[in-house]
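Student: I would like the atomic coordinates for the input below:
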Amino acid sequence: MHYVSAEGLTKSFGVTPLFRNISFHINEGDKIALIARNGVGKSTLLKILSGKETPDEGKLWVHKDVTVALFEQDPHFDENKNVLENIFSSSHPVMKAISNYEDAVEQNNGDAIADAIAKMDELGAWDFESKVQQILGKLNIHHLQSQVSTLSGGQRKRVSLAKTLIDIGFEHKHTMLMMDEPTNHLDVEMIEWLEHYLNQENVTLLLVTHDRYFLDAVCDEIWELERENMYVYKGDYENYMEKKAARIESEQASIDKARNEYRKELEWMRKQPKARTTKSKSRIDNFYDVEARAKQRIEDAQLQLQMKMSRLGGKIIEMKKVYKSYGDKTILKGFDYTFSKGERIGVIGKNGVGKSTFLNILQGLEPADSGKINVGDTIIFGNFSQQGLEIKEDMRVIEYVKSFAESFPLARGGSLSAAQFLELFLFAPEKQYTYLSALSGGEKKRLQLLTILFRNPNFLILDEPTNDLDLPTLAVLENFLSEYQGCVLIVSHDRYFMDRLVDHLFVFEGEGEVRDFPGNYTQYRLWQKEEEKKQQAITVKAEETVAPKTQTSAPAKKKLSYKEKREFEDLEKELPALEEEKKTITEKMGGNISFEEITKLGNRMSEIENLLAEKEMRWLELSEMME
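Tutor: Presented below is the predicted three-dimensional model:
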């Protein structure tokens, strides 16, 4: 079914064009990722498709039977209502019944629970209620009576995501879901659950995200907005990178050819006679076309920057028997670690286990309850925190950077001016004179990162640096950090970013326990899944030992329907095939393969583990029903 068609869409803000004359189609079942630099129109395009904004030019057609749902970066709520009322704002009887049931359970009101259960039975709403419970549970939304005005930014984002998923689950089947950075403020387990949920729901999806593993898991097509145009790439992120590189190379060759032609035509223009013939006028018109092509600039940002880092002495940081608690909540319990030169450590764990507190203690911004923290005399911290830019008054971008330093020293001698440094971080000359208040959220994050690096730190601490950064900026940051000679400590839910940059992990497991894991994030998840399987096997064995040998007669088992028998037969074939594929992947990962191949195999291994768990459970259910 054809969902959306757009023809010749154009949109500008003031004199700045975002995109010009773009056309596209979206069909049922399409899963598309939309990527671009911050500030070039990704969010605006989603708002146009949802009817919240209008294009300057062009035509947009949305099928009358299609419901368009938009999940925005900045959620909008009725601040005077609680979480429950905002999530279940629909007046449909089933949604109302589920809302009443959740409200009664939350308040533990026996009479109201009984009435709500009767209404749920009457409407047959239990299947949908179980999906609601899954969504709320996985997104860690429990205090439904809380006023939304009291929620943190991350909590608001999760409540908005829950509302969107519940709404599309309730709507009729023709729904196009558009999501603007849905993985921000989600921990890794939530992100992996969301990947699985979106694939299971089989929705039509248009997604803006910087999370490349999430993008590959959910989408099979990439649209890129660049230089006012839209480019379409089929396949995953790696294929997009290859095809884009080929496109840029081809465009650059075309521009070089146009420049050669331009030089010749410019000489002719200077020498042409005043009396113009029809032929010469045609050549003049062609000259201006050639001039426009010749003066194009292709910005394929790849940061090559050898910074003159402040000297790093022999002593870095020692943490000895460090304890930290907040009331009954333990953050660190006797933490010991001695940092070495050039270490790249990732910090992971569920939201709320104390990762940010650990970073603050390390820098002396927050005291430990006990223990010693010895910081080397040469250490200069560069702290990229979640708080964002610290601005006392509004000023232009270039003025803000110059307030830290006029120039940036390079390792091989010489320096970069503040303006040159800004260009390396994708701030074009005209953008450098924009006021800070007019920057997008992603542009402010990019500027925050730039000003931290401008001070030449030798111990970088990055707390969720990828939130609100676009993919081109992430590529700039990754290229810089891969060559950085100092120590790096990264807290991030971006699995691709972590896999590329860190060599071991601090895993915050809760109750003050921190595991030092020797490997990247994908390797940790594979190890974790193996440990979970071992623990499950131990539990099953213990239950079998404890179970009585004699059993009372079991109730008569239900016979399988024809459809269930066919399902059982299919499962008996699928399970061995998945086990065999898992074995093959394990063997391949033990060999000498590239990082990209490890990433692909790791993603497929996660999919297989999920499928095996799901299909084995179903096989057991059907087995128990058989006579």
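Student: use CA for all of it now, contacts and neighbours both
Tutor: Will do.
Student: Going along the chain, name the helices of the stretch 301-450 of the chain.
Tutor: With DSSP state H, counting those that start in this stretch, the ranges of helices along the stretch 301-450 of the chain come out as 355-363, 397-402, 418-424, 441-453.
Student: Asn199 is nearest to which of these?
Tutor: helix 441-453 (27.8 Å; C-alpha to C-alpha).
Student: Which SSE is immediately downstream of that closest one?
Tutor: Sequence order places strand 459-463 as the next helix or strand after helix 441-453, per DSSP states H and E.
Student: Now tell me what touches that next one from outside.
Tutor: Contacts to strand 459-463, defined as C-alpha atoms under 8 Å, 6 or more residues apart in numbering, come from residues 356, 359, 379-386, 486-492.
Student: taking the residues you listed one by one, which sit in strands?
Tutor: 381-384, 487-491 (DSSP state E).
Student: Go through the helix ranked longest in the chain and flag the buried ones.
Tutor: The longest helix of the chain (DSSP state H) is helix 237-271. By neighbour count on 16 or more other C-alpha atoms under 10 Å, the buried set for helix 237-271 is 237, 240, 244, 252, 255-256, 258-259, 262, 265-266.
Student: Next: stretch 507-514.
Tutor: 507-508, 510, 512-514.
Student: Columns secondary structure and distance to Gly8 on top of those residues, output as a markdown table?
Tutor: Below are the buried residues of stretch 507-514 laid out as a markdown table (DSSP: H, G, I helix; E, B strand; the rest coil; distance: C-alpha to C-alpha, whole Å):
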| residue | secondary structure | distance to Gly8 |
| --- | --- | --- |
| Val507 | strand | 50 |
| Phe508 | strand | 50 |
| Gly510 | strand | 53 |
| Gly512 | coil | 57 |
| Glu513 | strand | 57 |
| Val514 | strand | 55 |
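Student: Could you also give me the structure for this next sequence, so I can compare it with the first?
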Amino acid sequence: MPVFLSAHEISKTYGDRWLFHRVSLGVSQGDKVALVGVNGSGKSTLLKVLAGLIPPDEGEVAVTAGIRVGMMSQNPTFHEDATVLDNVLSMDHPLALAVKAYEQALTGGKAAEITAATLRMDEQQAWEFETQIRQTLTQLGVPDLHQVVRQLSGGQRKRLDLARVLLSEPDLLILDEPTNHLDLATIEWLEGHLASRQQTLLLVTHDRYFLERITNVIVELNEGQLYRYEGNYAYFLEKKEERQAQQASETDKARNLMRRELEWMRRQPKARGTKSQARIDAFYELEKKAQGPGQKAGLDLSVPTARQGKKIMEVEDLQKSLGGKRLVDDFSYAFKRKDRIGIIGPNGTGKTTFLRLLTGQLSPDAGVVDVGSTTVFGYYEQEVFDLPADKRVIDVVKETAEVMTVGKGETVSASQLLQRFQFPPARQYTPVGKLSGGEQRRIQLLRVLIRQPNFLILDEPTNDLDLITLNLLEEFLLDFEGCLLIVSHDRYFMDRLVEHLFVFEGDGKIRNFPGNYTDYRAFAQQQEATAAEVKWAEEKNRPTPTPSTAPKTSSAKKLSFKEQREYESLEAEIDSLEGRKAELIQLLSSGSENHEDLTQWAQQIETLDAELEQKTDRWLELSERAE
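Tutor: From the prediction side, this is the model:
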């Protein structure tokens, strides 16, 4: 396969340390490469170097001539007073330019300009591009094409940038944490979109289902070096373990050999000239190898929880609306000891508002939240805490508590706690502004746990955390003795930890579903298949309008030659789509042990429904004007 991008012995420093040193990497056509590594290892910096946004300190990055690179930006820029559609059409893409010219010609109203723009649209087959724009933006949660960008939320701006880079259809797509700011349904759509295309991809993500289902190459950045694995996430875990075992064996051999060399060094005369200089140099190389690869101390989340009584929290007839929008409608639930509850639903349906109602940060419009006298909340909020950038890490922790009691009178100081959370003494005096996003998240988590809660509420806890920290957090939560309430877009995280779900369905409705996220998706797909089957049966029995019965208006324009051809082909297209839809519904009804098949069939039915609706509406529109 042709190489799209190659990096040769590139290096980059941050402060007084190498983020990566003389590393090389190639991305070939069809590769779907995931870059993984611990927080602060330099993944985002490496991505920017590869994308050409910042130069390397050493080495060079080359992109093959003619290859278009598109990158989703961490801080996207837009024309703030322009609409969503105008911002998408402003990108440097032939179809976007053609549609933009056509829209401007229609606004101007000059016949010659409209004719020229129409011919350009025909030549480039750009008629469906605006529909593609609308579908992509709707899937990503930015449905209003005419909304001014200045009015968008931070999350919507990120999703608009993602839509823009997807629609630009680059040869090489570079994404940094693309699943952040997306709800679960949108992540699944993006996963399906990327999996079904012959798209060359380079991304940083901590979403393990994404890694498993999308990527075919994983590159680990560890201690400034790159390790490449030709496979998905499961293959990476297996081969990484083998590599670490081999390194440990080599380190043990080097240590045994070093002991013998050390004896030789001690027996020799002090004067270096009497010794074999080559053997002395080899000794120091051996000493370095015997130390083994640098390993950071493991994150230690083992903190005690406060004693919990029988009454945890009882919620009765809870109601809340904000800005005229109903978010919680008549919700009741009695929390039990060791509840493991996940919260899912589209963005904007009130999940964070619900958490703030439970913790007393917001007052309900009606209903009661009755918290037990022994319940101690630990609320890990979605937004990183706001602190002055020049404030030191240890001072931030001491604001919450100077010490924490961990046993019978035994206490742990703030500094000792920070060491448990991978902040060595020197790092504890670093200003907060110089920490990576993942390091700031660890500080936030420490400030929550230091209060020794017995009811943990976690709102998107996986954002900015590396895979190692995620696994350690999961192990801690599996052993956590109190109640657990989690909002997360990380499907793997939810499947591993929760036992039932609160599903926010919109308009204040909250479904209490027994099971984890995968259980719910299987249930939802079965519901969708049943509904699709009923709809198909209704449509089959409904008389189809024909050209002879379609109403005509004397004022309607006659069909152009192009429209006449389109009109004649639509009936056959509609019949073909309905036939394919019937086949898919039959497949869903038959069932499958393969969860991915069920997901794919349901998504195809959804796409077919949208296409059928569009083509039927267009057929009716044309039939009114046909003679």
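Student: Give me the TM-score for these two chains.
Tutor: The TM-score (TM-score structural alignment, normalised by the length of the first structure) is 0.85; 591 aligned residues with a C-alpha RMSD of 3.7 Å.
Student: returning to that earlier point: distance to Thr16 of the first structure and mean neighbour count added to the helices of the stretch 301-450 of the first structure, as a markdown table?
Tutor: Converted to a markdown table, the helices of the stretch 301-450 of the first structure look like this (distance: least, C-alpha to C-alpha, whole Å; neighbours: other C-alpha atoms under 10 Å):
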| stretch | distance to Thr16 of the first structure | mean neighbour count |
| --- | --- | --- |
| helix 355-363 | 39 | 18 |
| helix 397-402 | 18 | 19 |
| helix 418-424 | 18 | 19 |
| helix 441-453 | 16 | 20 |
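Student: tell me the strands in the stretch 201-350 of the second structure, going along the chain?
Tutor: Counting by DSSP state E, counting those that start in this stretch, the stretch 201-350 of the second structure has strands at residues 217-222, 225-229, 313-322, 325-335, 340-344.
Student: likewise the stretch 501-627 of the second structure?
Tutor: Under DSSP E, counting those that start in this stretch, the stretch 501-627 of the second structure gives strands at 509-514.
Student: Now do the helices in it.
Tutor: 517-541, 561-590, 595-623.
Student: Buried deepest among those, which one?
Tutor: When the helices of the stretch 501-627 of the second structure are scored by mean count of other C-alpha atoms under 10 Å, the highest mean neighbour count falls to helix 595-623 (a mean of 17).
Student: quick one on the thing from earlier: next, the angle from the longest helix of the first structure to strand 221-226.
Tutor: Put simply, helix 237-271 of the first structure runs at 30 degrees to strand 221-226, going by axes from the mean of the first three to the mean of the last three C-alpha atoms, to 10 degrees.
Student: which other helices and strands contact helix 237-271 of the first structure?
Tutor: Applying 3 or more C-alpha pairs under 8 Å, 6 or more residues apart in numbering; DSSP states H and E, we find helix 237-271 of the first structure packed against helix 212-218, strand 229-234, helix 278-294.
Student: ok, average deviation of that helix from the second structure?
Tutor: The superposed helix 237-271 of the first structure is, by mean C-alpha distance after the TM-score superposition for the first structure, a mean 2.4 Å from where its aligned residues fall in the second structure.
Student: who are the neighbours in contact with the spatially most central residue of the second structure?
Tutor: Against the mean C-alpha coordinate of the second structure, by C-alpha atoms, centre = their mean, the closest residue is Thr179 at 1.4 Å. When contacts are counted by C-alpha under 8 Å, 6+ apart, Thr179 of the second structure touches 187, 205, 207, 489.
Student: could you redo the last one with a cut-off of 7 Å?
Tutor: Ile187 (C-alpha atoms under 7 Å, 6 or more residues apart in numbering).
Student: In the first structure, what sits opposite it in the alignment?
Tutor: Aligned by TM-score structural alignment, Thr179 of the second structure pairs with Thr183 of the first structure.
Student: Over to Lys240 of the second structure?
Tutor: By TM-score structural alignment, Lys240 of the second structure lines up with Lys244.
Student: repeat for Leu327 of the second structure
Tutor: Using TM-score structural alignment, Leu327 of the second structure pairs with Ile331 in the first structure.
Student: Gly37 of the second structure now?
Tutor: In the first structure, Gly37 of the second structure lands on Ala36 (TM-score structural alignment).
Student: For its match, which non-adjacent residue is closest in space?
Tutor: Leu225 (5.2 Å; C-alpha to C-alpha, 6 or more residues apart in numbering).
Student: who touches the one you found in this structure?
Tutor: Counted by C-alpha under 7 Å, 6+ apart, Leu225 of the first structure has contacts 35-36, 231.
Student: next one: Gly515 of the second structure
Tutor: 499-501.
Student: Most neighbours out of those residues, which is it?
Tutor: For the contacts of Gly515 of the second structure, the largest number of neighbours (other C-alpha atoms under 10 Å) sits with Leu501, at 24 neighbours.
Student: residues near the aligned partner of Ser282 of the first structure in the second structure, how many?
Tutor: Using TM-score structural alignment as the criterion, Ser282 of the first structure maps onto Ala278 of the second structure. Look at Ala278 of the second structure: counted by other C-alpha under 10 Å, it has 8 neighbours.
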